[in-house]
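Engineer: Sequence first, then the predicted structure:
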Amino acid sequence: MPVRIRLTRKGRKKQPFYRIIVADSQAPRDGKFLDVVGTYDPMQDPAVIKLDTEKLQEWMGKGATPTGTVKNLIDKYVAPVIEAA
């Protein structure tokens, strides 16, 4: 069972809000998932990304791989945190 870290869509029509989830790669986009590791709100200016880095590290340590979009979001979130420290 390959596990992926990906987005699931929430919110209303024309007002998307996404959860960053850990799910089986064959599960539907908005279907069953294993864990929620963060959120992404593209409607804010600038877009708001919230991640639970401990959960993210744990799942990636277990072999979960992020999708391309989630990888870009992680890079945008983690890089400013490292520079601020």
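Structural biologist: The structure has been received and is ready for your questions.

Engineer: going forward, measure contacts between C-alpha atoms and count neighbours the same way
Structural biologist: OK.

Engineer: Centroid-nearest residue for this protein?
Structural biologist: I20 (2.6 Å; CA atoms, centre = their mean).

Engineer: alright, now check it against this:
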Amino acid sequence: MSVKIRLRRIGAKKHPFYRLVVADTRSPRDGKFIEILGTFDPMTDPVKLNIDQEKIKAWLQKGARPSDTARALLINQGLLPKESAKKRPTKPPKAAAAATATPAPAAEPATPVTQEA
């Protein structure tokens, strides 16, 4: 079972409020979850984030992977190291790849068959 640390929306319409939960990746966003790790209120100024650091560290050690948004929140709280921007390796252009490929050996021309009668 693959688990993620992600946000679960519980706020009213146009009033978002989230719970930081551990959930199976196959369950829906607002569906079944395993454990509540904290809350996140983006509408307050400054943004209010209450989390249980011990539970989060325990789940990260167990192999839970945070979603992109949860990862950003955990980096801001200092629970995860800030990762440098990793660039994806670029593929060489197709023209350059074709030029570096070894050309196929040319086929010998077929000799005409003559029949003697």
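Structural biologist: On my side now, so go ahead. Here the structure is a predicted model, which is why all the values come from computation and not from measurement.

Engineer: Drop the TM-score for these two in here.
Structural biologist: TM-score for the superposed chains, counting by TM-score structural alignment, normalised by the length of the first structure: 0.89, backed by 79 aligned residues with a CA RMSD of 1.0 Å.

Engineer: circling back to that earlier point, gap between the residue nearest to the centre of the first structure and L51 of the first structure?
Structural biologist: Noted for I20 of the first structure: a distance of 8 Å to L51 of the first structure, by CA to CA, to the nearest Å.

Engineer: cool, and P66 of the first structure?
Structural biologist: Computed as CA to CA, the P66 of the first structure to L51 of the first structure distance reads 13 Å.

Engineer: okay, the two: which has more neighbours?
Structural biologist: Remark: of P66 of the first structure and L51, P66 carries more neighbours, 22 against 18, as counted by other CA atoms under 10 Å.

Engineer: Now do the helices in the first structure.
Structural biologist: 53-61, 68-84 (DSSP state H).

Engineer: Make TSV out of those helices and add mean neighbour count.
Structural biologist: Shown next, in TSV, are the helices of the first structure (neighbours: other CA atoms under 10 Å):
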stretch	mean neighbour count
helix 53-61	14
helix 68-84	12
